[in-house]
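Chemist: The sequence and its predicted three-dimensional model are supplied below.
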Amino acid sequence: MAKVPAAYQATKGSVLDVDRDFYSQLTDPSARTRIDQLTVPIRDGRAWRVPAGHVLRLSTQEGPQVGDFNLWHLHNPRERFWASRTRQLQRAHVSTFDRLWSTLPYLRPMATIIDDTLAGYGVDEEGGRVHDLLGTRCDPYVNRLLSGEDFDHHCHSNLVRAVAPFGLTEFDVHDVLNVFQCTGLNEDDQYFMKACPAREGDYFELFAEIDLLCALSCCPGGDLSVDLWGPNARDPLTTCHPIGVEVFKLDDDLLQGWQQPEYVPYRGGHGMRGPDIDWRAEKARRFG
């Protein structure tokens, strides 16, 4: 079958044209200092800050585990991760040198993936790939539909609890990046999930392009080796493991010439009558 070209393609010098040499140097362990560390417990969530120009590492501490990851602009949570546009601009399963994009009307890279120990997983015999943008977080509403039971530790609920101390609510929790999760589409074009291929010590690293508020849920499905719904469903508690979080400050000389990405420079008012407002300047005035 002939390979069909991507709809959204990078041109040289565009924001989609990632400087791989620059981002590759950021993985040097001797050129960074850890400034924060925490553990996301099983079937729970945590939220934390990552300053612009810093590196975030998520790691499987004790064994395979899927994590549901959300991020927001720290100073303006209306700007948040846009999973579907990231899926179009990058790919449905992301890895090194892919970027995580923010919502309209901002549309800029929030973070760039710089390292991934599962990058070599590729595509398995069933079409599965890792670090999934095809699906979204599990939630108690769908669970009620499928099982008739209430359960308060789905990823949606874990994220709601995690961001509450930062002044956010359920309405701020949004579609996620499923880190370490292996998924695909079957021959009937239906979403499937497979057992997580990560092992203890695997990690996924992001470079923060802007000041971020991040949140992660340790999925109650653990490594997803057990069916969560259907005739073979059972409690996957024994497959659950914590996920480690580390934040690193990079040596200043590594960031020479780097600048935080600007908002997309669309200035129009969507064809509506009214004053000629410079929306780019207005966003900068309001949110910095």
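Modeler: Cool, got the structure.
Chemist: going forward, measure contacts between C-alpha atoms and count neighbours the same way
Modeler: OK.
Chemist: Now do stretch 2-20: everything it contacts.
Modeler: With contact meaning C-alpha atoms under 8 Å, 6 or more residues apart in numbering, stretch 2-20 is reached by 88-89, 97.
Chemist: dropping in the other structure now:
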Amino acid sequence: MDRIINDNKKNSTVMVTASGTYISSAHCDTAASRLSVLLAAKDICEVMSSLGWCGRGDKPREFPRNPPVICYDSPPAARVNHIHYDNLRLKALMGKRVVELTVPKKSAATWEMKEGDLCRITVIEGSQVADVNFWNLQNKQERFYSGKTRQLHATHLTVYDRLWSNLPYLRPMATVVADSLKNYGIDEDGASVHDVIGTRCDDYTYKLITGKERYGSCHTYLTEAVKKVGLTEQDVHDVWNIFMCTGFTKETHQYFTKSSPARKGDYIEFIADMDLLVAMSTCPQGDVSIPVGKPVPDENCHPLGVEVFQAIDETEAGEVSKETASSKPQTKEFNEQGHSQLSVASFPEN
């Protein structure tokens, strides 16, 4: 810690820095000139604090340490019936697969979901994070609101948490029903997975940090993917970062990332609470073990798998049973239905 020593006999002020450096204003005639030496070496706020001045008298201010209060007590709509959603999940998985696609590394895709459909996103090769956007399929003005989702649930989402739409709608868009990483919990650094903190990587911030132009980010990939379904860059919004391990430093509260704990076979599932358009990018930061602005080896990036399952009603279930008994294949029909609902945007290697 820096120390400031006043020597009235020698009319000098000496500052001893934390590194042991001595800075003297010996033989200065005025307090102002002595202060100027200090200001040359230290930030104004640090100087004032060192001199015991805080703007409220001549004593350092003492702040009360009040207990934390949960700002948003979860409303009933945020507390779902676990059994109900477990049953919805089971029915969907026992139904038909209507979408099956692989989102290549450093790219993005869109797909549609009907209310009640289940989406499973899977790590199919190596550790990889993704950024996800949601829109109401019938009204694209209603879209995912990560900030309000964070307030109603937490900084990181897991099973039975919900994804909420923007104002003035404020409705649940989807509910998480399965998460292979749920037992990661909150680690010793305060980090967890599947955050609703980070906004998405983008080329604008990359230039701000590095001073260099770049084309290739989650924002870019999402923008190019949604253009194919009639949306624009302005429709891309703050994301849900799945498989991403993040938190805030305890000392400075800065946003940090860790290498994702997700491995081949890990997955997260959510059920649509309304008809949805979904967009997902495979982040060019890969497992996000390297900070933005630093080179990321291509082998750090991987594709992700997407599947959408749809429950079938009793009438359709009976028809499927009859067709199965007569050995009529179903795969071709379902794949055609699924792939007619998706759009994939791929980009050249950086």
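Modeler: Alright, I've got the coordinates. Remember, it's a predicted structure, so these values are computed and weren't measured experimentally.
Chemist: Of the contacts of stretch 2-20 of the first structure, keep whichever come out buried.
Modeler: For these, a burial check counting by 16 or more other C-alpha atoms under 10 Å picks out 89, 97.
Chemist: Contact partners for the counterpart of Val239 of the second structure in the first structure?
Modeler: Aligned counterpart of Val239 of the second structure in the first structure: Val176 (TM-score structural alignment). When the contact criterion is C-alpha under 8 Å, 6+ apart, the partners of Val176 of the first structure are 68-70, 81, 83, 133, 136-137.
Chemist: what two of those residues are the furthest from one another?
Modeler: Greatest spatial distance among the contacts of Val176 of the first structure (C-alpha to C-alpha): Phe81 and Arg137, at 13.7 Å.
Chemist: Looking only at neighbour counts, state which of those two leads.
Modeler: Using other C-alpha atoms under 10 Å as the criterion, Phe81 of the first structure and Arg137 rank with Phe81 on top: 30 against 21.
Chemist: Please report how far that one lies from Gly63 of the first structure.
Modeler: 27 Å (C-alpha to C-alpha, to the nearest Å).
Chemist: Can you tell me the element Asn158 of the first structure falls in?
Modeler: helix 155-163 (DSSP states H and E).
Chemist: what does that helix correspond to over in the second structure?
Modeler: Going by TM-score structural alignment: helix 155-163 of the first structure matches residues 218-226.
Chemist: out of the contacts of Val176 of the first structure, which is most surrounded?
Modeler: Counting by other C-alpha under 10 Å, top hit in the contacts of Val176 of the first structure: Phe81 with 30 neighbours.
Chemist: Can you show me the helices along the first structure?
Modeler: 20-25, 83-89, 140-147, 155-163, 279-287 (DSSP state H).
Chemist: Out of these, which is the most enclosed?
Modeler: With neighbours defined by mean count of other C-alpha atoms under 10 Å, none of those is more surrounded on average than helix 155-163, at a mean of 24.
Chemist: what angle separates it from helix 140-147?
Modeler: For helix 155-163 of the first structure against helix 140-147, the angle by axes from the mean of the first three to the mean of the last three C-alpha atoms, to 10 degrees is 160 degrees.
Chemist: And helix 155-163 of the first structure, what does it pack against?
Modeler: strand 45-50, strand 212-218 (3 or more C-alpha pairs under 8 Å, 6 or more residues apart in numbering; DSSP states H and E).
Chemist: again, only this time at 10 Å
Modeler: In terms of contacts (3 or more C-alpha pairs under 10 Å, 6 or more residues apart in numbering; DSSP states H and E), helix 155-163 of the first structure is packed against strand 45-50, strand 67-73, helix 140-147, strand 212-218.
Chemist: After superposing, tell me the mean distance of it to the second structure.
Modeler: Overlaying the second structure shows helix 155-163 of the first structure at a mean distance of 0.3 Å from the equivalent residues (mean C-alpha distance after the TM-score superposition for the first structure).
Chemist: that older thread, for the contacts of stretch 2-20 of the first structure, which one is nearest Ser157 of the first structure?
Modeler: Nearest to Ser157 of the first structure, judged by C-alpha to C-alpha, of the contacts of stretch 2-20 of the first structure is Gln88 at 27.2 Å.
Chemist: What does that closest one correspond to in the second structure?
Modeler: Under the pairing rule here (TM-score structural alignment), the equivalent of Gln88 of the first structure within the second structure is Gln151.
Chemist: Which residue ranges of the stretch 101-250 of the second structure form strands?
Modeler: 107-113, 118-123, 130-136, 139-143, 162-164, 172-179, 192-195, 240-248 (DSSP state E, counting those that start in this stretch).
Chemist: Distance from the longest one to the middle of the chain?
Modeler: Relative to the mean C-alpha coordinate of its chain, strand 240-248 of the second structure is positioned 5 Å out (C-alpha atoms, centre = their mean, to the nearest Å).
Chemist: Same question for the shortest one.
Modeler: Mean C-alpha position of strand 162-164 of the second structure versus that of the full chain (C-alpha atoms, centre = their mean) differs by 13 Å.
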